[in-house]
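Visitor: Only the shape, not the letters, is given here:
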C-alpha cells in the first residue's frame, strides 16, 4: 500500500470520526435541551403544587431599575450578572383601614336585655328595707342567632258583589287577581326558591343536604323537587332577565371575555373526566351598569364567543386564545396580566439561578405599566389616553425591542421562550 493510499484511508477515518463526533455532539445537545426543559417543567409543576398560588410578592429576589432597561443601559454583558444584584420593586396596595366593630355591626337589629333582681331579693340584709334602683351597668354585647323558621301561607282571593244589581236580577262580581305563582301548580314561593338557589350557588350546599335541612324544619322536600324549582324558575324568570342583560352588555363599546375549564358530573354522553368550559362576558371597569354573564359549553370553540357576541363591533379584551379570532368585526385587545403570568411561570424555583434574570425583566416591564395605570385611574378617558401615549409608549417600545432581541437567544419550548412568544 502506497503512502498516498495510506493518507486517503486516514483522511476517510478522520472524516468519519469527525462526522460521528458531530452527530454525537448534536445528539448530546438535544438531550441537554430536553433535560433542561424537563427540569424546568418539574420545577414549574412543583411550584404550582406546593408554592403559593398568588403572583403577588413583596420582592422577587432583587430589583431591576426599569428606566435603565428603557434607555438602553442594560447591555448584553449585564444579562449575565449575578441574580442577587437584580431586584424587582412591586408596589404594595395600601392596607385597609382597621377593623371597626361598629361598622361590622351596622344595620343589625338590636335589643337591650335587662337582668333585674327578683322582688324577694330586693331587701336589705341589715335592716330589711326595700332596695331602690340606682342605675344600670353595661355587661357586654352578644351575637344571638335565631334559627330559620318556616310557615305555610294559604292564599285566598276575595270576591265582592253589588247587592243592588243582585236585587235587580243581574250579577256584578269582582274578584281580586292576587299574585301570580312562581311556578304553576307548585307550593314554591319566591322566598323558598330564592333561598334554595342561594344555598346551592352562593353557599355551595348541595341539594341532598338542603333536603335534610328542610326535613329538620319539619317538611319533607325531595331533592328532585328542589332541582325542579331551580330549573323551572331559571327558565321562566331568569332566562328573560339574562337575555335583557345581554342586550345591555352588547351596547357597551368595550368588553372582557374569558373561559375556564370545569368538570360536569353525569353529563349525557360524556365522562366525568371530560373537560367542559365556562365562558364569561363582562363590561369594563368604568361601566355605569356592571354586567357579567356566564355561559356553559362543552367545548372551547371560538364559535361560542361569536354566537354570544353576534354583531358586536366594539373592543374585546381577551387573553391570547386564538378562538376569539372567529369573532368578526371586533377590535381585539390583549391582556397584560396574562403576559406577566407567563413571565412569573418562567421564574426558576431558585431565585438566585442566573436563568431568573430574563423573566424578572419581563415582570419589571409589566409592573411598570401597571404602576402607570394605577396612577391614571382617576383621569378622564381623554386625559388617560394622552398620558398613556406620553408615559407608556416608551415602555412598550422598549419592551417589544427587548422581546424581539431576546427571543432568538432562548429555547423556543422553554418557559421563557413561550413567555416571549406569547408577548408577541
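Guide: Received, thanks. Every value quoted in this text rests on a predicted model; they were computed, and no experiment measured them.
Visitor: can we go C-alpha only for contacts and neighbour counts from here?
Guide: Fine.
Visitor: Next, the contact list for the nearest residue to residue 262 once chain neighbours are set aside, please.
Guide: Take residue 262 and drop its neighbours on the chain: the residue closest to it by CA to CA, 6 or more residues apart in numbering is residue 276, 5.3 Å away. Neighbouring residues of residue 276 by CA atoms under 8 Å, 6 or more residues apart in numbering: 261-264, 296-300.
Visitor: Only the buried members of those: can you turn that into a ChimeraX selection?
Guide: To isolate the buried members of the contacts of residue 276 in ChimeraX, using 16 or more other CA atoms under 10 Å:
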select :261,264,296,298,300
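Visitor: hmm, which two among the contacts of residue 276 are most spread apart?
Guide: Using CA to CA, the contacts of residue 276 span at most 14.6 Å, a distance reached by 264 and 300.
Visitor: coming back round to it: inside strands: which ones of the contacts of residue 276?
Guide: Counted as lying in strands by DSSP state E, out of the contacts of residue 276, are 261-262, 296-297.
Visitor: what about stretch 248-265, how long is it end to end?
Guide: 33 Å (CA to CA, to the nearest Å).
Visitor: buried sites along it?
Guide: 249-250, 252-259, 261, 264.
Visitor: out of these, what pair is the most spread apart?
Guide: Longest distance between any two of the buried residues of stretch 248-265 is 33.6 Å, between 253 and 264; criterion CA to CA.
Visitor: which one of the contacts of residue 276 is nearest residue 400?
Guide: Set against residue 400, the nearest of these by CA to CA is residue 300 (29.8 Å).
Visitor: Next one: that closest one from residue 258, what distance?
Guide: As judged by CA to CA, residue 300 and residue 258 stand 11 Å apart.
Visitor: Name the next helix or strand downstream of the helix or strand hosting residue 369, please.
Guide: Following DSSP states H and E, the helix or strand that holds residue 369 is helix 357-375. Where DSSP H and E defines the elements, the next helix or strand beyond helix 357-375 is helix 381-387.
Visitor: List of residues touching that next one?
Guide: In contact with helix 381-387 (CA under 8 Å, 6+ apart) are residues 376-377.
Visitor: That helix: which residues count as buried?
Guide: For helix 381-387, the neighbour count (16+ other CA under 10 Å) marks 384, 387 as buried.
Visitor: Could you identify the helix or strand that succeeds it?
Guide: Following helix 381-387 in sequence order, the next helix or strand is helix 393-406 (DSSP H and E).
Visitor: okay, now the one to match up with it:
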C-alpha cells in the first residue's frame, strides 16, 4: 500500500477519534451545564410549581397559587386603593382582611357627653341619635383555676341507732382523672396537645406560658403527660381507626424523615427515623388519617402499617411501594409533572402541558360519582396519556440531564400511572397524603426531635387524631377535652363498641365538637 494512502487512512482514524472525543465532551458539557442550571435554580429560583407558560386552550393551571397568600397584610392606611386615569381619579375600596367570626360576643360601650345641660339656655338636653364610630377586638387572657374535688360521705342516723339494721352510708364519687396522681386536668392536657400539634409549639416553650398562667412545671413533665394520654386514652381510638382504615379499598400513602435520639436498633441519634402517613379517600366515607413512627423506611414497616389491607395504594415512585400481596400500586401524576417542570426546556413544557390537560379534566369531574369519573377518564384522559407516552417513545431523550430523567421516570411507571383510569376512587395524584404529612414536617422544624421511641409514637397518635378531626370538621381542642373527660370514666375496654361514638365523624362528636 502506498505511503500516502496509509497516511491518509491514519489521518482519517485520528479525525474520527477526535470527533468522538468532541461529541463526548459536548455531551458532558451539556450535562454539567444542565446540572449547574438546576443547582442555581434550586438555590436562587422560585420554589413554586406554577407553569411559566400559558396552558393550552385557555385552561387555568391547577397549580395556581391562591392570590390571597401573595398579598401583604394591609394596614388601615392601605385598605383603600387609588386608581389613576388620564382625566379623573377613582378610589376603589378593598375588602378588609381582618374581621370577626359571626358568633363572637359583643360588648357595647356607650359614650355620652360629660355635661347634658345646654350651654345656651341651660335646659336639660335630650338624646336624638347614636352612631357606631368604630369596632375593636378585645382579648381576655386565659385564667388558671385550682380545682379541688371533695367526696362527701352521708350516713343514715335512724339506721345507725337501730342495732338490728346495717348502717347505711353513701359517698359522692368524683370522676376519674385522665392521669392518676397528677394535677393535669382534661383542659390542661387538651391545650398542651393542641398547642404542640396544631400550633406547633414545642414543649420547652410551653413551660414559660404555663408559668405565666400559674402552673409550675417543666418540659419533662409535659412530655410524660403527652405520652400517658396517648397510650391510655388515644391509642384505643387510634387502633380502631387503623382497623377501619385497612378495611378501605383505596389509600394514599407517603413518608418523611424524623429524628429519635434513643434508638433501640443501636444506630446513632443522627440517623434518620421515619414517619409514615396513610389517608383514606372521601368517596369511601369519612376521611381517616393515620401516622406511624418507625426507625426505618423499609418495606417491612409498610407491610405492618397496612397489614390486612386489600386494594389500591396511591403513592410516589419509592421502591418499597411494590410487590405486596393483594395490593395494587398507583403512582402520582403530580410527581411526573414535577420532573418535566424541572427540565425548563421546550420539551419540558410539552410534558407539563400533557400533565396539565389531565389535571384540568380531573378538576371538572372531582364532584362526580366514581363510575362517572371512570367513563370520562376513558373518553378524555386515556387518549391524552396514550399520546403522551407515544411522544416520549418517539423523542430521543438520552443522557443524565433533566429531560432524560423525566422521560425515564415517566416510562418506568407507565402501568402504575394508568391505574386511575380504571378506578374512579383512585385519585390522579398523591397530594392528599403530602398535605396530610405536612404538619409533621412543620412540627419537625419546631420540636426538632423525639427523645424516645415511645414519644415518637405518641406524636404519631396525636397527629392522627388531630388530622382526622380536622378532615371531619371537628375542633381538635374541644374533641380532646371531651375524650379526656369521658373516656377515663367509661368501661370501653369491656365494651369496645363505646369507642365508635367517640370517633371524629360520629354523631356524638359532630354535635358537641364541631367547629
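Guide: Perfect, thanks for sending it. The shown structure was predicted, so the numbers you read here are calculated from the model rather than taken from an experiment.
Visitor: And the TM-score, once the two are fitted together?
Guide: Remark: TM-score between the superposed chains equals 0.81 [TM-score structural alignment, normalised by the length of structure 1]; 382 aligned residues with a CA RMSD of 2.8 Å.
Visitor: Doesn't residue 291 of structure 2 belong to a helix?
Guide: No - the assignment for residue 291 of structure 2, made by DSSP: H, G, I helix; E, B strand; the rest coil, is strand rather than a helix.
Visitor: That one corresponds to which position in structure 1?
Guide: In structure 1, the residue matched to residue 291 of structure 2 (TM-score structural alignment) is residue 294.
Visitor: Its match against residue 259, yeah?
Guide: No - Residue 294 of structure 1 is not in contact with residue 259 according to CA atoms under 8 Å; the separation is 9.2 Å.
Visitor: Between those two, which contacts overlap?
Guide: 278-280.
Visitor: Columns neighbour count and secondary structure on top of the residues you listed, output as JSON lines?
Guide: Below are those laid out as JSON lines (neighbours: other CA atoms under 10 Å; DSSP: H, G, I helix; E, B strand; the rest coil):
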{"residue": "278", "neighbour count": "17", "secondary structure": "strand"}
{"residue": "279", "neighbour count": "19", "secondary structure": "strand"}
{"residue": "280", "neighbour count": "16", "secondary structure": "strand"}
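Visitor: Which of the buried residues of stretch 248-265 of structure 1 fall in helices?
Guide: Members of those lying in helices (criterion: DSSP state H): residue 249.
Visitor: tell me which element the aligned residue in structure 1 for residue 191 of structure 2 is part of?
Guide: By TM-score structural alignment, residue 191 of structure 2 lines up with residue 195 in structure 1. According to DSSP H and E, residue 195 of structure 1 maps onto helix 190-201.
Visitor: how big's the offset between that helix and structure 2?
Guide: For helix 190-201 of structure 1, the mean distance to aligned residues of structure 2 following superposition is 1.3 Å (mean CA distance after the TM-score superposition for structure 1).
Visitor: tell me how far whichever helix or strand comes after that helix is from the chain's mean position?
Guide: Downstream of helix 190-201 of structure 1, the next assigned helix or strand under DSSP H and E is helix 207-216. With CA atoms, centre = their mean, to the nearest Å as the basis, helix 207-216 of structure 1 stands 30 Å off its chain's centre.
Visitor: Could you find the counterpart of the residue nearest to residue 262 of structure 1 in structure 2?
Guide: Using TM-score structural alignment, the partner of residue 276 of structure 1 in structure 2 is residue 273.
Visitor: ditto for residue 50 of structure 1
Guide: Checking TM-score structural alignment: residue 50 of structure 1 goes with residue 44.
Visitor: And for residue 157 of structure 1?
Guide: Checking TM-score structural alignment: residue 157 of structure 1 goes with residue 151.
Visitor: Now do the contacts for the closest residue to its match other than its chain neighbours.
Guide: Leaving aside its sequence neighbours, residue 151 of structure 2 sits nearest to residue 172 (CA to CA, 6+ apart; 5.1 Å). By CA under 8 Å, 6+ apart, the contact set of residue 172 of structure 2 is 151-153.
Visitor: where does residue 202 of structure 2 sit relative to residue 223 of structure 2, distance-wise?
Guide: Following CA to CA, the distance that separates residue 202 of structure 2 from residue 223 of structure 2 is 10 Å.
Visitor: residue ranges for the strands of structure 1, please.
Guide: Here structure 1 has its strands, by DSSP E, at 159-161, 173-175, 254-262, 276-283, 292-297, 315-317, 331-333.
Visitor: Do I have it right that residue 64 of structure 1 meets residue 359?
Guide: No - counting by CA under 8 Å, residue 64 of structure 1 sits too far from residue 359 to count as a contact (11.1 Å).
Visitor: Find me the equivalent region of stretch 171-185 of structure 1 in structure 2.
Guide: Stretch 171-185 of structure 1 covers residues 167-181 of structure 2 once aligned (TM-score structural alignment).
Visitor: got the contact list for residue 155 of structure 1?
Guide: Residue 155 of structure 1 touches nothing, counting by CA under 8 Å, 6+ apart.
Visitor: Check the burial of residue 302 of structure 1 by counting its neighbours.
Guide: Counted with other CA atoms under 10 Å, the neighbours of residue 302 of structure 1 add up to 15.
Visitor: Which strand or helix spans the most centrally placed residue in structure 2?
Guide: In structure 2, the centroid-proximal residue (CA atoms, centre = their mean) is residue 436; its distance is 3.0 Å. Using DSSP H and E, residue 436 of structure 2 maps to helix 431-447.
Visitor: For residue 467 of structure 2, which non-adjacent residue is closest in space?
Guide: Nearest residue to residue 467 of structure 2, sequence neighbours excluded (CA to CA, 6+ apart): residue 289, at 6.1 Å.
Visitor: what about that neighbour, distance to residue 353 of structure 2?
Guide: Residue 289 of structure 2 is 32 Å from residue 353 of structure 2, by CA to CA.
Visitor: The two: who's more crowded?
Guide: The neighbour comparison of residue 289 of structure 2 against residue 353 (other CA under 10 Å) goes to residue 289, with 30 against 22.
Visitor: Next, work out how far apart that one and residue 464 of structure 2 are.
Guide: Residue 289 of structure 2 is 6 Å from residue 464 of structure 2, by CA to CA.
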